[in-house]
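Student: Using only what follows, build the 3D model:
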Amino acid sequence: MDERPDLPSGADEVNGPLGVGRGVSIPARDLAWRFSRSSGPGGQGVNTTDSRIELSVDLRRCAGLTPQQRGRVLERLAPRLADGVLTVAASEFRSQLRNRKAARDRLAALLDEALAPPPPKRRPTKPSKGAVARRLDDKARRAKLKKLRGSWD
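Tutor: The predicted structure follows:
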């Protein structure tokens, strides 16, 4: 493995492809990063360091998804999309690198949840005869109790 001295340690984790789970990997070229100043903690560096991160991926053109997966993700994440682009932001840490990791983790979790297969259809059932009988007995008992509370004529 060749070491890249121009990058801080842990930078390879944020520059490579995004592993989503379920055998899906989003290529690094499909991820768009945007950096800005964070409003959170930072001390003297808060006004000079671009530590707020926005990570975007265009789901309509993403090479890491099959057409079936793309359709499922676009349908399930529709309220969060702007022209088919999903964006997550992270600004909770002072370090840009930690915010980049947080944004990647958040994006991966969203995509993993959206890629999950649909739950099995519910099979309609009806209550058992014993459950119906218990419910009716309880109703009769409550009605009798309430009737006894009536007026004292």
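
Student: When you work out contacts or count neighbours from here on, use the C-alpha atoms and nothing else.
Tutor: OK.

Student: What's the separation between the residue most central in space within the chain and Val73?
Tutor: Nearest to the mean C-alpha position of the chain, by Cα atoms, centre = their mean, lies Leu110 at 3.2 Å. Distance of Leu110 to Val73, computed by Cα to Cα, to the nearest Å: 9 Å.

Student: Now the second one, please; I'll put the structures next to each other:
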Amino acid sequence: MLEINSRLAIPDHEIEISAIRAQGAGGQNVNKVASAVHLRFDIRASSLPDGCKAALLSCRDRRITKAGVIVIKAQEHRTFEKNRAAACQRLADLIRSATRPIKRRRPTRPRRSAVERRMDSKVKRGRIKALRRKVSF
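Tutor: Alright, predicted model coming up:
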């Protein structure tokens, strides 16, 4: 059972995990042992609430396919167990970020003193530039 937060959890049977060989440097361990993890999670077929599913499907993330399947590959660690934990953690983080409510922007305005200060500095700068002009008699 992968726990997302206090009210949301994903059963293990909904997460498909397969072992694959890792890429890159690592010598004999990488060539022999399938320690990397390929995690697949079908959003539409999951037991997540409908609002959570909609938020995940509307999320613009390259790990979510057009078919609504989250694909995560973890190969940072040497052991299968650590890579499995890392992939599950990434899945939980993705779901948490998609279900986090969007913070509304509260429109603000600069204080009157700040506006006056800015305008005074513009006037002062204009006067300095005016003094640089050629003097006409």
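
Student: what's the TM-score here?
Tutor: The TM-score (TM-score structural alignment, normalised by the length of structure 2) is 0.87; 135 aligned residues with a Cα RMSD of 1.8 Å.

Student: Can you show me the strands along structure 2?
Tutor: 2-3, 9-10, 15-20, 36-42, 69-74 (DSSP state E).

Student: Please name the residues that touch Gly42 of structure 1.
Tutor: When contacts are counted by Cα atoms under 8 Å, 6 or more residues apart in numbering, Gly42 of structure 1 touches Arg94.

Student: any idea what the residue nearest to the centre of structure 1 aligns with in structure 2?
Tutor: Under the alignment (TM-score structural alignment), Leu110 of structure 1 pairs with Leu94 of structure 2.

Student: In TSV, list the strands of structure 2 along with mean neighbour count.
Tutor: What follows is the strands of structure 2, written out as TSV (neighbours: other Cα atoms under 10 Å):
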stretch	mean neighbour count
strand 2-3	14
strand 9-10	15
strand 15-20	16
strand 36-42	21
strand 69-74	20
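
Student: Count residues in the vicinity of Ala114 of structure 2, would you?
Tutor: Using other Cα atoms under 10 Å, Ala114 of structure 2 has 10 other residues around it.

Student: That one maps to what in structure 1?
Tutor: Using TM-score structural alignment, Ala114 of structure 2 lines up with Ala131 in structure 1.

Student: which other residues reach stretch 96-116 of structure 1?
Tutor: Contacts for stretch 96-116 of structure 1 (Cα under 8 Å, 6+ apart): 10-11, 13-14, 18-22, 50-55, 69, 72-73, 76-77, 87-93.

Student: surely Arg21 of structure 2 meets Gln28?
Tutor: No - using Cα atoms under 8 Å, Arg21 of structure 2 is not in contact with Gln28, being 11.4 Å away.

Student: Looking only at neighbour counts, state which of these two leads.
Tutor: Arg21 (16 against 8).

Student: coming back round to it: same list as before, the strands of structure 2 that is, but in a markdown table and with distance to Ala86 of structure 2 included.
Tutor: A markdown table is the format used below for these (distance: least, Cα to Cα, whole Å):
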| stretch | distance to Ala86 of structure 2 |
| --- | --- |
| strand 2-3 | 12 |
| strand 9-10 | 16 |
| strand 15-20 | 12 |
| strand 36-42 | 9 |
| strand 69-74 | 7 |
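
Student: Ok, which of these comes nearest Lys124 of structure 2?
Tutor: For Lys124 of structure 2, the closest of the strands of structure 2 is strand 69-74, at 58.4 Å, according to Cα to Cα.

Student: Can you check what angle separates the closest one from strand 15-20?
Tutor: Interaxial angle of strand 69-74 of structure 2 relative to strand 15-20 (axes from the mean of the first three to the mean of the last three Cα atoms, to 10 degrees): 40 degrees.

Student: just checking, what packs against strand 69-74 of structure 2?
Tutor: In terms of contacts (3 or more Cα pairs under 8 Å, 6 or more residues apart in numbering; DSSP states H and E), strand 69-74 of structure 2 is packed against strand 36-42, helix 80-99.
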